[in-house]
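Peer 1: model this:
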Amino acid sequence: MVVCFLILVFIISLVSFTYASDPTSLQNFCVAVKDSEAKGSNVTPVNVNQLPGLITLGISLVRIDYAPYGLNPPHIHPQANEVLVVVEGTLYVGFVTSNPTNPNVKNKLFTKTLNPGDVFVFPEGLIHFQFNVGKTNAVVFAGLSSRNPGVITIANAVFGSNPPINIDVLTKAFPVVVNVIKYLQGQFW
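Peer 2: Modelled structure (predicted):
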């Protein structure tokens, strides 16, 4: 427990030195949707909703617990960088660059396998993921550089929108046949 507390203090210190407040305007709404079909991970947030004292600090935290082979699926935080510290287990993590000015790194995937004590940084607004590659549970803590980092899970947003995105748009964006899009849309609640 002391180790977890020290990790939290480290994350808070690191993030608070980096950003004293949110660098961009914040959204004034939050729509929370419970994921009823778990991917083998559970995210426990600590943000202004749970700890109002964070409102002026420009930071938030999460604890993520992973079952063996559990996944925190590809997602983005549109308003925050994320610093992740592995407490237990082995994770395969990564992020993808998006439309940079250098064509040599366009959509480049950066990955690493992390073990207890390892740290990884996910830049603001980039698609990233974590996957427990071990046969045991994994636990991480992450600090985010915003009191409201936002989270957009890519597959949920694209294939699980309500109402659904027009199939013509999706078949053109993802060069696949209509039946594949219908199948993917049918996987979401």
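
Peer 1: When you work out contacts or count neighbours from here on, use the C-alpha atoms and nothing else.
Peer 2: Fine.

Peer 1: Skip the chain neighbours and tell me the closest residue to G150.
Peer 2: H77 (5.2 Å; C-alpha to C-alpha, 6 or more residues apart in numbering).

Peer 1: buried set for stretch 161-169?
Peer 2: Applying a neighbour-count criterion of 16 or more other C-alpha atoms under 10 Å, one finds I167 buried in stretch 161-169.

Peer 1: residues in contact with stretch 108-120?
Peer 2: Stretch 108-120 has contacts (C-alpha atoms under 8 Å, 6 or more residues apart in numbering) with 83-98.

Peer 1: another one to check against the first:
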Amino acid sequence: MKGVKFLVAFVILALASSFASASDPSPLQDFCVAIDDYKSGGMCSYYVCEWEVLQGPKACHTRRLPFFRAQHSQKHNKSGWLSTVTPVNVVQIPGLNTLGVSLTHIDYTPYGQNPPHTHPRASEILFVQEGTLYVGFVTSNPDNKLFTKVLNKGDVFVFPIELIHFQFNIGKTNAVAFAGLSSQNPGVITIANAIFGSDPPINPDVLARAFQLDQNVVKSLQAKFWWDNN
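Peer 2: Alright, predicted model coming up:
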């Protein structure tokens, strides 16, 4: 009887472990171009395939296959962060749908930064093309340990999934970096924007206690304009 109980317990634990480590299912076709109305898909990790809506694989147009011509942006000169993140994900390339990868191109002016943020659905690997960046990430509770590194041209750094991270141009010239992400729809939460720029605002009493700040300081922060460098 004890042997049976042990076997049952072992099977339950094995099943629980398999469920806990399960990932998104593998795609059932070579590629799945997202429909034009991709925004109707909400926050799902993938969108409906265009060919499923338009009746047949021939409905996929060449213009919507995995290709995107990025334009160099100068708007970071006007941003409070002094940086611009140009995303290349399923929104820009519908053909990335279900492929599990995306890319960002980041421009930094001197002392520009990509402020503390997190990607809820992806790990990130950063490659510095030009300049010198001070980068880092913070581990989860209870340690909240900070890992940092100064990166120069050609260096690579990894930010684990969901952890808060940042990049800061400490050089006197412009910097450029490319980041690969392990999701076609990685998402981004910029910490300051989310906390102090939420719509509607978070009750100042909550933030005053959470950040150990005077309530007037919280209200002042909430009244500021929080830039979007994407």
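
Peer 1: picking up where we left off before, identify the farthest-apart pair in the contacts of stretch 108-120 of structure 1.
Peer 2: Using C-alpha to C-alpha, the contacts of stretch 108-120 of structure 1 span at most 30.3 Å, a distance reached by E88 and S98.

Peer 1: between these two, which one's more packed in?
Peer 2: Between E88 of structure 1 and S98, counted using other C-alpha atoms under 10 Å, the more crowded position is E88 (18 against 14).

Peer 1: List the contacts of N148 of structure 1.
Peer 2: Contact partners of N148 of structure 1, counting by C-alpha under 8 Å, 6+ apart, are 26-27, 47-48, 58-60, 79.

Peer 1: again but with E124 of structure 1, I slipped
Peer 2: With contact set as C-alpha under 8 Å, 6+ apart, E124 of structure 1 has these partners: 76-82.

Peer 1: What distance do you get for it to G94 of structure 1?
Peer 2: According to C-alpha to C-alpha, to the nearest Å, E124 of structure 1 and G94 of structure 1 sit 13 Å apart.

Peer 1: hey, which helix is longest across structure 2?
Peer 2: Secondary structure of structure 2 per DSSP state H: the longest helix is helix 2-20.

Peer 1: Read off where the next helix or strand after that helix ends up in structure 1.
Peer 2: Sequence-wise, the next helix or strand downstream of helix 2-20 of structure 2 (DSSP states H and E) is helix 50-53. Using TM-score structural alignment, none of the residues of structure 1 align to helix 50-53 of structure 2.

Peer 1: In structure 1, what range does the next helix or strand along the chain from helix 50-53 of structure 2 match?
Peer 2: Downstream of helix 50-53 of structure 2, the first helix or strand assigned by DSSP H and E is strand 83-88. Per the alignment by TM-score structural alignment, strand 83-88 of structure 2 matches residues 41-46 in structure 1.

Peer 1: do the same with stretch 168-177 of structure 2
Peer 2: Aligned using TM-score structural alignment, stretch 168-177 of structure 2 spans residues 131-140 in structure 1.

Peer 1: Apart from its neighbours in sequence, what residue is nearest the most centrally placed residue in structure 1?
Peer 2: Structure 1 has H75 as the residue nearest its centroid, 4.9 Å off, counting by C-alpha atoms, centre = their mean. Excluding its sequence neighbours, the residue lying closest to H75 of structure 1 (C-alpha to C-alpha, 6+ apart) is T153, at 4.1 Å.

Peer 1: next one: G70 of structure 1
Peer 2: Of all residues not flanking G70 of structure 1 in the chain, G40 sits nearest, at 3.9 Å (C-alpha to C-alpha, 6+ apart).

Peer 1: Can you report how many residues neighbour the one you found?
Peer 2: When neighbours are defined as other C-alpha under 10 Å, G40 of structure 1 has 17 of them.

Peer 1: For stretch 162-171 of structure 1, measure first residue to last.
Peer 2: End-to-end distance (C-alpha to C-alpha), stretch 162-171 of structure 1: 18 Å.

Peer 1: Pull the distance from it to the chain's centre.
Peer 2: The chain centre lies 24 Å from the centre of stretch 162-171 of structure 1; the measure is C-alpha atoms, centre = their mean, to the nearest Å.

Peer 1: Which stretch of structure 2 lines up against stretch 59-68 of structure 1?
Peer 2: Taking TM-score structural alignment, stretch 59-68 of structure 1 hits residues 101-110 over in structure 2.

Peer 1: got the contact list for that stretch?
Peer 2: So stretch 101-110 of structure 2 is contacted by 73, 76-77, 82-90, 96, 169-186 (C-alpha under 8 Å, 6+ apart).

Peer 1: filter these to the buried ones?
Peer 2: Of the contacts of stretch 101-110 of structure 2, these count as buried by 16+ other C-alpha under 10 Å: 76, 82-90, 96, 169-171, 174-186.

Peer 1: what helix or strand is the alignment partner in structure 1 of P200 of structure 2 on?
Peer 2: Matched by TM-score structural alignment, P200 of structure 2 corresponds to P163 in structure 1. In this structure, P163 of structure 1 sits in neither a helix nor a strand according to DSSP H and E.
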